[in-house]
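Trainee: no sequence for this one, just the structure:
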């Protein structure tokens, strides 16, 4: 990961695995991590961040499920090519922003209904 740093804020209400997942997804969707670029091993990134390997492994699993990275024995974990016709950057950015917003709202004590109503209200105001 050529000098690109992932950081974890232990005081954040967002779980560490989600912080890692969101940061890597943003780096991939923005092109700062290019297709084929090798990511650190789970153990290495966990050691670098002072976290349990399971935390990093969960972030990697979620990135793999989103088809953003691919792990192969002997080749390591690399940024995956985008699926044909995918809007990877836009979709990943929307998912990242949504997760951040939900985590922020939940930390303030708002529930799902409150968040959904706030989003609907924002769309109505935008369209007015």
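Mentor: That came through fine. These numbers come from a predicted model, not from an experiment.

Trainee: Please make it C-alpha for all contacts and neighbour counts, starting now.
Mentor: OK.

Trainee: Tell me, how many residues neighbour residue 90?
Mentor: Residue 90 sits with 12 neighbouring residues when counted by other Cα atoms under 10 Å.

Trainee: check contacts around it.
Mentor: residue 29 (Cα atoms under 8 Å, 6 or more residues apart in numbering).

Trainee: secondary structure class for the most centrally placed residue in the chain?
Mentor: Closest to where the C-alpha atoms of the chain average out (Cα atoms, centre = their mean) is residue 22, at 2.0 Å. At residue 22 the chain is in helix, as set by DSSP: H, G, I helix; E, B strand; the rest coil.

Trainee: ok, structure two:
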């Protein structure tokens, strides 16, 4: 589900946040689906619980998840990318793979384009 890359320029909390957000927006995580507990995910990823807690707090602030004591952290409904945008993202990924580009290459180009 989630992997961390020690050589990635983003820290582990940002990597966790970004990957969970992408899973939610792509529909791979269903509405109301329960995420692993902070301790569980931290143990699985071998990071401090505070790292995962920070990612979960940022996801909650963005409205992607909600947290409750008894119910844990769950995906908020209605967070999917709209179908045309998701289709374009998948098209971009396919084109980048066909061109032999790495994920880092694509992320760099997207970041530059986003900020232009």
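Mentor: Alright, I've got the coordinates. Since the structure is predicted, the reported quantities are computational estimates derived from the model, not experimental observations.

Trainee: Quick check: TM-score for this pair?
Mentor: With the length set by TM-score structural alignment, normalised by the length of the second structure, the two chains reach a TM-score of 0.70; 95 aligned residues with a Cα RMSD of 2.7 Å.

Trainee: Okay, strands next: where are they in the second structure?
Mentor: 65-68, 72-75 (DSSP state E).

Trainee: Quick one: distance of stretch 78-87 of the second structure to the chain centre.
Mentor: 15 Å (Cα atoms, centre = their mean, to the nearest Å).

Trainee: corresponding residue for residue 62 of the first structure in the second structure?
Mentor: By TM-score structural alignment, residue 62 of the first structure lines up with residue 58 in the second structure.

Trainee: what's that match in contact with, if anything?
Mentor: residue 17.

Trainee: Quickly note the distance from it to residue 66 of the second structure.
Mentor: 11 Å (Cα to Cα, to the nearest Å).

Trainee: repeat for residue 74 of the second structure
Mentor: 5 Å.

Trainee: can you check residue 55 of the second structure too?
Mentor: 12 Å.

Trainee: Would you map the helices across the first structure?
Mentor: With helices called from DSSP state H, the first structure shows them at 16-29, 42-49, 53-65, 88-107, 112-127.

Trainee: Now tabulate these in a markdown table and tack on distance to residue 6 of the first structure.
Mentor: Output for the helices of the first structure, formatted as a markdown table (distance: least, Cα to Cα, whole Å):
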| stretch | distance to residue 6 of the first structure |
| --- | --- |
| helix 16-29 | 7 |
| helix 42-49 | 8 |
| helix 53-65 | 11 |
| helix 88-107 | 15 |
| helix 112-127 | 28 |
